[in-house]
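*Asks:* Give me a model of this one.
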Amino acid sequence: MKYLAVSLSLLTATLMLGCSPSEKHTEVMPSQDPHSFAVPDNARVTHLKWNATVDFASHTIKATASWQIETKDDADIIIFDTKGLAIDSVTIDNGQRADFRLGNVDTLMGQPLAVLIKPGVKHVHIHYQTAPDAEALQWLSPEQTAGKREPFLFTQSQAILARSWVPCQDSPNVRFTYEADVTVPKQLLPLMSASNPQQKNETGTYHFDMKQPIPAYLLALAVGDIAFKPISARSGVYAEPSVVDTAAWEFADMEKMIAGAEALYGAYPWERYDVIVLPPSFPFGGMENPRLTFATPTLLAGDRSLTSVIAHELAHSWSGNLVTNATWNDFWLNEGSTVYFEHRIMEKLYGVDYSEMLAVLSLQDLKQTIVDLKADNHYADTKLKLNLEGRSPDEGVSDIAYVKGYFFLRSIETEHGRDKFDAFLKDYFKANAFHGVDTDTFIAYIKKYYKDNFSITLDDANFNAWIFTEGLPANCPTPSSDRFTKVDDVLAKWKAGSTVDASITKQWSTHEWLHFIKNLPETLTADQLKALDALGHFTASGNAEILTVWLAVTIRNHYAPADAKLEDFLIHTGRRKFLSPLYTELVKTPEGKKKAQQIYEKARPNYHYVATNTFDKLLK
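*Replies:* Next up is the predicted model:
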């Protein structure tokens, strides 16, 4: 599905755009990205000038996307990705009207927008308006925010949702710089994945610049009653005024993380690194928008125990934002290397055992994901290299890309030495900066690097076992943690009937509690659950990581004292990582599914499209 409706052959272009059959047309070859209509080898975007007005009353953005383009000498058409956009008009260069057509609607990919151009055209201006239900845009009422006074808007463009608020070539392998002028209500502050203001002005119009080229999925916008607090000269935190001090305390180690990352793999390439803590409906832990990570408020645990998510999003500044997966079939390249980088940052700041606790927990989750995918007849999705053509890229967002990818890279480090892998990764980022890389290119690069620099021939069988084969290879590294060994001792004694010594658990971190809860027996009595709850105060916990694994236990064992907390958590939390295991556990029984559907009816208005797209199917 690559041409207009879906083929832009000579005949189709002639019929749809009203050209004479005798006129010459470019032979347009299909894009190699199965999730984009664009054909960048023929005509591609290089710079965006975006002029936009945000209207909270209508839940729309009225905008002009002015694209600077590069084309082949004989190119006479350029194709953009759109979804749900109302295109008012299209002009080229100095305002001449251009012929354009929207292709047939594809429920997943939207519509191709084909614009006729003449040789030498350098600019295409698309005047349009977003739909009130645009999939990338989450419009929140004042009641859905922390301050309860002003509305809020945020975007989530990854993976292929940028096209629902900006007509673009929505492929991770197409990069562009951008500038923007955005007008919002004067009492609100807009921020983008670009240079950002730190306080409101009197006009309500703000200018933004992103001088480094990015793919469309990293376009981002947030608008709300937002305050700023610095962490260091090049980093700080944005959040609603009632949240910003808490967030700044929680993320106080951010500058240390940046410095630690630079010491590993080179200078930070994006000038500033700021974080905005969004309202609870944000569907992810974090989103690595350049210069401005979007973060969930569920990270604000009060003990800085969940900041590995910030380390992860920071690591994306190199692995993902700087060197990007060429298509969503290669998503593991972004996430596997980022998880590896994240663990190295956490090790550098907090020690080996801390990092190993994270790795142990990740491996437990990975093994369960493999079991679940096999049971759901999706065992092919346990390969690192995926085939997502005709499917949503979100189906590739699992522990496979993140954790199996991490352990694959760690297996190379383990076998041949960390010093060699560090040298490789640093040079890989440098050599491929601001470019897309697919799986085959990565394999060729790392094999050549190890051969040329270390006279080491990397085994093809190992690449095949990890990347192109289902499941987990036998040479998967086995992380271990002394702190978890002590938790295992406590758990073994508890299973044997001993009472847990609260003076021991009082010293436990979030990760030790997670390890404890995850390894409880499947079946527990009401008395055991009550005693455990008294020990760890899980049902009353404000820590979303702990609460999620505990609530899954209570659902499985019908622990009624946690029911109210479960409903409140599902209604007021939008992070899909936490919602998925709880809804999945609920639907395992008829009475649980009925409860889930009742809760979901109340919760759904608070969720982003990324979440509802998942749970509408699960709870139908």
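
*Asks:* alpha carbons only for contacts and neighbour counts from here, please
*Replies:* Noted.

*Asks:* Neighbours of Thr539, how many?
*Replies:* Residue neighbour count, defined by other Cα atoms under 10 Å, stands at 21 for Thr539.

*Asks:* which residues touch the closest residue to it other than its chain neighbours?
*Replies:* Leaving aside its sequence neighbours, Thr539 sits nearest to Ala562 (Cα to Cα, 6 or more residues apart in numbering; 6.0 Å). Contact analysis of Ala562 by Cα atoms under 8 Å, 6 or more residues apart in numbering lists 539, 551, 554.

*Asks:* For the last one, give me its contacts.
*Replies:* So that's Thr554. Thr554 neighbours (Cα under 8 Å, 6+ apart): 529, 560, 562.

*Asks:* With Leu299 instead?
*Replies:* Contacts of Leu299 (Cα under 8 Å, 6+ apart): 285, 306-307, 309, 544.

*Asks:* To compare against the first, here's the next sequence to fold:
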Amino acid sequence: MRILAAALTFSLSLAGCTATDDAAPDTPEVAPILTSEDAFDDQTFAQPQVARVTHVSLDLELDFDDKSVAGEAVLDIQAQDGADEIVLDNDGYRVASITDGEGKRLRYELGAEEEGKGRPLTVQIGDARQIKVTYSATDADALQWLSPEQTAGGEYPYLFSQGQATLNRTWIPTQDSPGIRQTWDARIVAPAPLDVVMSGLRKGEAEELDNGKRAFEFEMDKPVAPYLIAIAAGDIDFRSLGPRTGVWAEPAVLDRAAEELSDTEALVDAAEELYGPYRWGRYDMIVLPPAFPYGGMENPVMTFLTPTFIAGDKSNNGLIAHELAHSWSGNLVTNAVWGDGWLNEGVTSYFENRIVEAVYGKKRAEQEAALAYANIEETLAEVGEDAPGTALHTDGKGELIGSAIAYDKGAYFLRTVEKIVGRDRFDAWLRQWFDNHAFQPATSAMLLADMEENLVRDEQEAEALMLREWIYEPGLPANVAKPDPKAFAEVDNAVNAYARNDILPTNWEGWTSAERQRFLDNIPKERSDEQLATLNRELGLSETGNNEELFLWLELALANRYEPAVAQAEEFLARIGRAKFVRPLFQVLWDQGEWGRSIARDVYEETRAGYHAVTRGGVDRIVEGE
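*Replies:* Take a look at the predicted model:
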């Protein structure tokens, strides 16, 4: 009990960064540590209440031949009086030595491995409050090393990282928990002519070294969750999009990427108008090779993007709005534990829709919201209304149920609250939430308490809002604000006409991408070869430049064992590593028995090495389920 009491005192001493209602807080020098039971992160070995990392300084060299990074990490530590050890997370990096600030070697021990968590690295720090870890990391799960053949240019190798949720402990020695926010800086050495970007602001121009290499320096002076430290290196160029926005991409992709992202400055302006100033300086993006496992990753000042969002008509720019919104919900205010991941993704999905409405109009926003609601309904029909994993707050241990809960149910929670209390009151509340918790971790209990204190007017309104039910109970509460039924009225009529008489829509070309996706996702799932051939021929599905639509076509075709689509599916799976597309297509192949499994095995044998660990893990579970 003495340790817990001391830990509470220690954490509260760091929390002197509250805001008034009028002004956003300055960046706290050290972000607070939450000590409530619901803020305990059992996915880290760290004991931040005793000793915690506050700053990470990396000095690393990239070796593309060995697929490794090596160098030093200097960690600044804040600890209780008398604390003589610190526990770091380690999931594969190899430690050569650990010293204090004076160069004196420190004793350390690597503990037993726990599956999915790695091993604790316990360092005897004595009274040292800065340590240097000399180490290397080879084939780290967070890092994907691409051969030149896997890039658009085909001449140079490429590297990118994906640290969420707990993969950064495979290449960075620190305390890898979203509730332990840290500032950081880095010096990265890479072979010329490769360029390096990170999720921090670049300091000056690259330093030309004598050995044909270059050194790049970066700094993030705001405390961030460790999973947000990110790096990419390759043959990339930059294109400015506005006073504080720009995009990096391979030269062969840059023109298309810049055109697709030309609305970015307007998106940032809309976000600020809604919920306050953008506090990270620049908002740049990098369009990565197709092996990137996600649609996007909200790394501060450098959003990582899949090229699969490029459709030529900005129809997938909701993705950009989503990653931008994370600059408030997720990066500014971060879930303290992964069981509260909806605080990042659900709030962001709501915010995304508001940005889309402001920039692209209410019709498009309502249609995208309706697609999200359909996703919730489909998921609940599959897993059951009472499935524990369908509550927003979870214990973080169960299997995640796709995006429908944390993203879409979370968004519909806030959408419902907005409808009941009114948009003006809701917006004022959400803005003060971001202001008063800026650069801090948060929990579901904190958000609930904040709503009850700063939003709810009386007991009658509290009953109407059903806040606790939304956060802690499975399924959808009865008060859910359903989407506008008119959003897809034309499309739903077309679906019914096709289901009854195989009548295809006559204005397909004039539909939005959301309308096309709604049609493809709702037509009958059992189709004959003749019906599929007609569908493809008349609507040009296999020739679309929109990967969201192409995926839905391939999913439908493979589910019906449509041989003419197999070659395109194989090419798609070999070209794209985005888990959202890859896992479902392998699953639908696997569900077709030996016909599909033989295709899946052959394709996966060829493609597995090119997928990121995130994507591989999902497909491995499908294939190994045999």
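
*Asks:* Give me the TM-score for this pair.
*Replies:* The pair, once superposed, lands on a TM-score of 0.91 when counted by TM-score structural alignment, normalised by the length of the first structure; 585 aligned residues with a Cα RMSD of 2.1 Å.

*Asks:* re earlier: identify the residue of the second structure aligned to the residue nearest to Thr539 of the first structure.
*Replies:* Counting by TM-score structural alignment, Ala562 of the first structure lines up with Ala565 in the second structure.

*Asks:* ok, back up a step: ok, the contacts of Ala562 of the first structure vs Leu102 of the first structure, which is closest?
*Replies:* Leu551 (47.0 Å; Cα to Cα).

*Asks:* Now do the closest one against Ser398 of the first structure, distance only.
*Replies:* 21 Å (Cα to Cα, to the nearest Å).

*Asks:* Comparing whichever strand or helix holds Pro441 of the second structure with the first structure, how large is the average distance?
*Replies:* In the assignment (DSSP states H and E), Pro441 of the second structure maps to strand 440-442. Strand 440-442 of the second structure, aligned to the first structure and superposed, deviates on average by 0.4 Å (mean Cα distance after the TM-score superposition for the first structure).

*Asks:* Let me have the contacts of Ala562 of the first structure in TSV, extended by secondary structure and distance to Asp460 of the first structure.
*Replies:* Listed next are those as TSV, based on DSSP: H, G, I helix; E, B strand; the rest coil; distance: Cα to Cα, whole Å:
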residue	secondary structure	distance to Asp460 of the first structure
Thr539	coil	49
Leu551	helix	43
Thr554	helix	46
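
*Asks:* Please report how far Gln182 of the second structure lies from Gly398 of the second structure.
*Replies:* Separation of Gln182 of the second structure from Gly398 of the second structure (Cα to Cα) stands at 28 Å.

*Asks:* ok, now Pro524 of the second structure?
*Replies:* 32 Å.

*Asks:* Between Leu551 and Ser398 of the first structure, point out the one with more neighbours.
*Replies:* Each of Leu551 of the first structure and Ser398 has its neighbours counted (other Cα under 10 Å); Leu551 has more, 22 against 19.

*Asks:* what does the more buried one align to in the second structure?
*Replies:* In the second structure, the residue paired with Leu551 of the first structure is Leu554, using TM-score structural alignment.

*Asks:* tell me the SS of the nearest residue to its match once chain neighbours are set aside?
*Replies:* Spatial nearest neighbour of Leu554 of the second structure, chain neighbours left out: Ala569 (6.3 Å); criterion: Cα to Cα, 6+ apart. The local conformation at Ala569 of the second structure, judged by DSSP: H, G, I helix; E, B strand; the rest coil, is helix.

*Asks:* My read is that Ala569 of the second structure contacts Leu552, right?
*Replies:* No: taking Cα atoms under 8 Å as the definition, Ala569 of the second structure is not a contact partner of Leu552, at 11.1 Å.

*Asks:* who has more neighbours, those two?
*Replies:* Counted by other Cα under 10 Å, Ala569 of the second structure and Leu552 do not tie: Ala569 has more neighbours, with 24 against 19.

*Asks:* Give me the distance between the more buried one and Ile172 of the second structure.
*Replies:* Ala569 of the second structure sits 37 Å away from Ile172 of the second structure, taking Cα to Cα as the criterion.

*Asks:* so where is the strand holding Pro441 of the second structure in the first structure?
*Replies:* The aligned range for strand 440-442 of the second structure is 435-437, by TM-score structural alignment.

*Asks:* Any buried residues in the matching stretch, and which?
*Replies:* 435-437 (16 or more other Cα atoms under 10 Å).

*Asks:* ok, and the closest non-adjacent residue to the residue nearest the centre of the first structure?
*Replies:* Centroid-nearest residue in the first structure, with Cα atoms, centre = their mean: Met287, separated by 4.7 Å. Nearest non-adjacent residue to Met287 of the first structure, counting by Cα to Cα, 6+ apart: Phe294, 5.0 Å away.
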